[in-house]
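Novice: The following block contains a protein sequence and its predicted model.
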Amino acid sequence: MIARLKADLPVSYLCHKLNVSRSGFYEWLDREPSGTERRNDELTGQVMTAFSASSGAAGYRKVTAALARQNTFVDRKTVAAIMRGLGLISPAAERAFKVANRRSLRTADPVDLLKRDFRSLTPGAIMVGDITYVHTQQGWLFVATVIDLASRAVLGYATGAKMTTQLITRAMNMAIETGHVKPGAIFHSDHGVQYRSKRFTRYCGKHGILRSMGARMQCWDNAAAESFFSKLKSERLNWRTFTTRRAARAEVISYIHHFNTARLHQTLNYATPHERLAELILAA
């Protein structure tokens, strides 16, 4: 193949790509190649030509298809081996490899400790959380919550202009400061990047909190957290227009206070979250 392409490309470049020495190439040039070597050489040249014709964007499947259109039928594994040997890889395939490699190195997400069982009899033993957003004329206001499953009380919340890990740690700090979060408590969330971050993992480890996550793209696995946001929006936010984030934040805080202290909760047999929390603390 080097002999066939050396009129268009430098011999040193071709030898480097094929991982052979220049002296070895010239020694080979002096002898008669076998039929198999000639066929392999010809196929390698066709693969390089097809790859070049795609401006270096084609993967081995498209190169195989391009060869078939020229009546050269070859197994795509053979084409993949040739391209791998030549170091021919498209930018898209290279990016996909890098992403896959980063994912393989990432710490595994926590397992689902709840399995959609949102019942709890001990305040602060199992908590759920999520992040939602509120539209304002200044831009989005993001809201993070920490909700106790036993009482359904919103123990902690935080708002901000950015959806960051700091947002959820601020909400968790507020929950911890209530004194109701038990040692070894479970915190269940979705697979949002903030909840998967190393910073939040370290935070939970420092405070003795066990992390739990449902399946990806399964909203029902975190239904208790999402239910609160549904009520917040349908009962207070959807029919209002906010000119500033500050106004939206005030409304969110007002609703959380109403939810905790005045709103009757069907799951709690029509008690308020704070009433149920007091009952459970007294019974303990």
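Specialist: Okay, I see it.
Novice: CA only for contacts and neighbour counts going forward, please
Specialist: Fine.
Novice: Contacts for the helix or strand harbouring residue 204, please.
Specialist: Per DSSP states H and E: residue 204 is located in helix 198-206. By CA atoms under 8 Å, 6 or more residues apart in numbering, the surrounding residues in contact with helix 198-206 are 165, 169, 194-195, 210-211.
Novice: so how far is it from its chain's centroid?
Specialist: Between the centre of helix 198-206 and the centre of its host chain there is 17 Å, according to CA atoms, centre = their mean, to the nearest Å.
Novice: Comparison target below:
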Amino acid sequence: MTRKRNRFDDSYKLEVVKMVKDQGLTVPQVCLDQNLGETAVRRWIRQYDAEQLGQAGIGNPLTAEQKRIRQLEQENRQLKTDNDILKKGYRLLCPRTEVTYRLVRQLQQKAYSVAHVCRLLNVSRSGFYEARRRAQAPAPLSCPVVAQLKASFAASNGCSGSRSLSKALRAEGMHVGRYKVRRMMRANGLRSVWKRKFVHTTDSKHNLPIAENVLNRQFEMQAANTAWVADITYIQTRSGWLYLAVVLDLFSRKIVGWAMAPSMPAELVCSAMQMAIAQRRPPPGLIAHSDRGSQYASAIYRSLLARHGMQQSMSRKGNCWDNAVMERFFLSLKMERVWRRNYANHGEAIRDITQYIVGYYNNERLHSKLGYLPPTVYERTMALKQPIEVSGIS
């Protein structure tokens, strides 16, 4: 039987190349997650490199304006590389942060701004001011209460707040009030990783069409590409909020599509769904479940589902349990990765979250629901157990 050759559009090829080029993933990792051949992916990378060097690549010959743009991009990359070499060389010579902050103070006295110097040395400006404040402040006195507070905080893996820590101290026979515990935490630099801001991502107050709840909490599927769930969450960075749209296959709990952007228009959820469709090529009749957000009720998203024969399903109003599997993934993502990071900008967050999805969650993280197998391994294991049809006889 002749194998049908898959054809991918240029936008999907570019997304795959960016995973390798910009987000630090290896070609085998991307091929394993996206079910692609290494030969094809390496060919796409060579074509991309040829275009970046100003060559014609696989398309038409470049115009003079395009060549000028390629030249400017190459010069920009060269300047960035030279700057990185100087930064790495400085860190090799002066690895201690005290030396770095001392250099910042010296350059500040020569009329250079702290923000400019910290950016060039790749250090945090808030960290510089905090180190200066600690140097000027008297050292906190050590006592049994502070020692027990630090021990209880470490035992909770940095998750407990002042309420739970005050109760933990009382259990040890130390009657300390909550507000005193809060002051002690602030004085000793103990900050709970669970403290976070709430950002509203679902706007169900609209006049757009609402689909029925076809999924109806039926989260157990017998085959892949039978039902997908989708949702949007937010990621905090020092450069502003980053929104993440995700598509998950209920059969294997595998993330089959995702997209990130500093805003959350309907195009964001469409990009995540298009990635899932390009990778999985689902048959008609697949259930695409989401909440009632305006992005999922938009005309372009409904048109995308209709073109591929998908059946749209939506949760009941204000009912997060109708999409509990996706909510659980977001909780795992934030507990295991996001809340333990302090992203400086959107690019850093995109690289780290992509690495989590492709390099860890889909291919390494053990799921108790899947018999303690990663989603990709689970799908391949179940595929081997299915009967193979030969000449119409299974």
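Specialist: Structure received. Please read these numbers as outputs of a predicted model, since none were measured by experiment.
Novice: TM-score for these two?
Specialist: The TM-score (TM-score structural alignment, normalised by the length of structure 1) is 0.61; 181 aligned residues with a CA RMSD of 1.5 Å.
Novice: Among the contacts of helix 198-206 of structure 1, which lie within helices?
Specialist: Members of these lying in helices (criterion: DSSP state H): 165, 169, 194-195.
Novice: that older thread, for the helix holding residue 204 of structure 1, which positions count as buried?
Specialist: Within helix 198-206 of structure 1, the residues that qualify as buried are 200-201, 204, counting by 16 or more other CA atoms under 10 Å.
Novice: Geometric centre of structure 2: which residue is closest?
Specialist: In structure 2, the centroid-proximal residue (CA atoms, centre = their mean) is residue 353; its distance is 2.4 Å.
Novice: any idea how far the residue mapped onto that residue from structure 1 is from residue 205 of structure 1?
Specialist: Alignment note: residue 353 of structure 2 maps to residue 252 in structure 1; criterion TM-score structural alignment. Taking CA to CA, to the nearest Å as the measure, residue 252 of structure 1 falls 29 Å from residue 205 of structure 1.
Novice: How about residue 116 of structure 1?
Specialist: In this view, residue 116 of structure 1 and residue 205 of structure 1 are 24 Å apart by CA to CA.
Novice: what sits up against stretch 97-108 of structure 2?
Specialist: Contacts with stretch 97-108 of structure 2, where a contact means CA under 8 Å, 6+ apart, come from 94, 114, 117-118, 121, 128.
Novice: farthest-separated two in those?
Specialist: The largest separation in the contacts of stretch 97-108 of structure 2, counting by CA to CA, is between 94 and 114 at 18.7 Å.
Novice: What residues does residue 29 of structure 1 make contact with?
Specialist: residue 3.
Novice: Tell me which residues of the biggest helix by length in structure 2 come out buried.
Specialist: Using DSSP H to define each element, structure 2 has its longest helix at helix 64-93. Across helix 64-93 of structure 2, burial judged by 16+ other CA under 10 Å covers 67, 70, 91.
Novice: ok so, going back, so between residue 94 and residue 114 of structure 2, which is more surrounded?
Specialist: residue 114 (17 against 12; other CA atoms under 10 Å).
Novice: Next one: the spatially closest residue to that one that is not a sequence neighbour relative to residue 99 of structure 2, how far apart?
Specialist: Once flanking residues are discounted, residue 114 of structure 2 sits nearest to residue 108: 6.1 Å by CA to CA, 6 or more residues apart in numbering. Distance of residue 108 of structure 2 to residue 99 of structure 2, computed by CA to CA: 14 Å.
Novice: Report the aligned residue range of structure 1 for stretch 183-190 of structure 2.
Specialist: Using TM-score structural alignment, stretch 183-190 of structure 2 pairs with nothing in structure 1.
Novice: so where is stretch 121-132 of structure 2 in structure 1?
Specialist: Per TM-score structural alignment, stretch 121-132 of structure 2 has no counterpart in structure 1.
Novice: neighbouring contacts of that stretch?
Specialist: Under CA under 8 Å, 6+ apart, the answer for stretch 121-132 of structure 2 is 87, 100-101, 114-115, 118.
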